[in-house]
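>>> Everything below, folded, please.
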Amino acid sequence: MILLTGTSRPFGDGHSAIHKEPADAALFCSTLGLPGDEVADPRFHGGADRALHYYPAEHYQFWAHYWQSLGLTASPTPFEAGAFGENLCGQGWTEHTVCVGDRFRLGGTLLEVSEPRCPCHKLNTRFDYSHMALQVQLTHRCGWFFRVIEEGDIAPGDTLERVEQDPLGLTLAQCNAILYGQPFNREDLTRLAEHPKLTSVWRNHAKRWLETGVGGDWHRRLFSHPATSQ
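Sure, this is the predicted structure:
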C-alpha cells in the first residue's frame, strides 16, 4: 500500500489539497483521517464518512492507454500513485469487487467503505483535459472513501485485507451505474436510498430522483473549471 497526504495550496482559480506526497513512515489514522492531510473544501471532502480516499493502482495503466489512444497532449500530472488525490493506492481491489459497507483491515485500523468518489472539475485542471471528470465518472474508475471504525497506525507497504463483506452486495461500480450510467430505475435507486452504510449524500441523491423523477444536474460539478487546453 502506498500512503499519501497533502496540504491545501493554490490550484486553478481556488485552492485544493489534491497534491499528495508519499509517506515514508507509519502514520496514526484517526476517525478524521491522517495527520497533516488537509481539506480545502469541507463541504465535499473530508469528515468521518470520507476519512480516507482509496484509488486502485490498476487504473493508471488504463488512463495512460486512454491518453495515447486519443492522441492527447501529455498530462502535466503523471499517471501514478497520488494523481487523483488519494490517500491510499494499492492493487487487488476495484470498484467491481468492493461493496458499500465492506470492512477492511489495514495496519492497525479497521475501515468501512462509505461511498464511491464523486469526481469533480478539479480533475480537469489536474490533468489539463476538459472531459477528465466526466470520463472518470462514466468509466466508473472513481475510487472510493473509507470511514474509520477503529483507529490505529498505517504504514507504507501494509496490506488491505477484507474481513467482512456487506450482505447487501452493492458494489461501487453498481452505485455509479445507478446514479450516473442509466435512466431512472426505481428498484435500483431504492437500493441506494435505503442502504444503511451508504453516506447520506449518496442516499439523498437517490431519494431526490425517486421523489421528483428528475436526475441530478452534473454540469456544475463536472465542468465548472478554469479553461483547459484540450
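
>>> alpha carbons only for contacts and neighbour counts from here, please
Will do.

>>> and the spatially most central residue of the chain, what does it touch?
Compute the mean C-alpha point of the chain, and by Cα atoms, centre = their mean the closest residue is residue 117, 2.8 Å away. The contact partners of residue 117, by Cα atoms under 8 Å, 6 or more residues apart in numbering, come to 53, 142, 143, 144, 145.

>>> Recalculate using a threshold of 7 Å.
Contact analysis of residue 117 by Cα atoms under 7 Å, 6 or more residues apart in numbering lists 142, 143, 144, 145.

>>> I'd like the structure of this one too, to check against the first:
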Amino acid sequence: MTQDYSVLSINLGKPAIHEFAGRQINSGIIKRPADSPVMLYKTHFDGDGQADLKNHGGPDKAVCVYPAEHYSYWETTLARKLPAAAFGENVTVKGLAEQDVWIGDVFQLGEAVVQVSQPRQPCVKLALKYGIKDMVLRVQQTGFTGFYFRVLEEGYVDPRPVLKRLSRGKESISVWYANEVKYRDSGNLSAIEEILREEALSESWRESFLKKRDRLTNE
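Got it, this is the predicted structure:
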C-alpha cells in the first residue's frame, strides 16, 4: 500500500566560503529552494554539492531529508525564525518523521526512486552555522536528525513533488530506533545485531555497528 507525503521544497547549494562564528568555512550547508525541475543523479541533485566528501555525499548519502515538523521546535529552542533548508537538507518533507521511516523504505520522488539508507549524522558545521557549540549534541539527543536517501533510479524531480512510499524496509528498523541504539543504547548487543540484519543499512553505519558488536563480544 502506497502512502503520499508533501515535499515543501527541494533545496540546492554548491560548496562556498561562508563566515560562521567568525571563521571562514567551506561548506555546502547553505541551500535554497529550487524553482524548476532538477535532475537527481546517483550521488547528488544537479546544482548541489558538498565540500567535505569524506563525511558527506556519496551513493549512500545522495539526498538529505529533514522533517518540516521539527522546525517549530528548533525555532522555539533557538529563539529565531529559521529559513528554508535550515539544516542543510535537500528535501524538506511534511508528515514523515524519524519514527515513521524505516531503513530500507523505498519512495518515488518525481521520476526518481530512492531508498532510506541511514539517519543523518549532524556535523560540526551545523554548530558553526548557528554559533551553538553543542548543536550537534542537541540534534542527537532530540532524535531530530533527519535521514538520507540513496538513489535507486535517477530522474527529474519537480520543486514541490509528492513523495510516495512504495515499500517498507525488511527489518522494520526505524530511523528513530537506529539513532536510539547508536547514541543512547550502544551497549545493547541484540539491538545492534537486529539493525545489522537490515540489508539496506549504509556502509558507514554498518561499519560503525560492526565495530561496536566486536567490542561488546570481546569484552
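
>>> still on that earlier bit, any idea how far the residue nearest to the centre of the first structure lies from residue 149 of the first structure?
Distance, residue 117 of the first structure to residue 149 of the first structure, by Cα to Cα, to the nearest Å: 19 Å.

>>> ok, and the closest non-adjacent residue to the alignment partner in the second structure of residue 47 of the first structure?
Superposed on the second structure with TM-score structural alignment, residue 47 of the first structure falls opposite residue 58. Leaving aside its sequence neighbours, residue 58 of the second structure sits nearest to residue 43 (Cα to Cα, 6 or more residues apart in numbering; 5.2 Å).

>>> just residue 123 of the second structure next, same as before
Computed as Cα to Cα, 6+ apart, the closest residue to residue 123 of the second structure that is not its neighbour in sequence is residue 136, at 6.4 Å.

>>> With residue 59 of the first structure instead?
With Cα to Cα, 6+ apart, the residue lying closest to residue 59 of the first structure is residue 141, at 6.8 Å.

>>> and residue 77 of the second structure, how many residues sit next to it?
9 (other Cα atoms under 10 Å).

>>> In a helix, it, correct?
Yes - according to DSSP: H, G, I helix; E, B strand; the rest coil, residue 77 of the second structure belongs to a helix.

>>> Report the buried residues of stretch 137-153 of the first structure.
The neighbour-count check on stretch 137-153 of the first structure (16 or more other Cα atoms under 10 Å) flags 137, 140-148, 151-153 as buried.

>>> List the ones among these that fall in helices.
residue 137 (DSSP state H).

>>> now the buried residues of stretch 137-153 of the first structure in a markdown table, with distance to residue 37 of the first structure?
Below are these laid out as a markdown table (distance: Cα to Cα, whole Å):
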| residue | distance to residue 37 of the first structure |
| --- | --- |
| 137 | 25 |
| 140 | 25 |
| 141 | 23 |
| 142 | 20 |
| 143 | 18 |
| 144 | 17 |
| 145 | 14 |
| 146 | 15 |
| 147 | 15 |
| 148 | 15 |
| 151 | 16 |
| 152 | 16 |
| 153 | 15 |
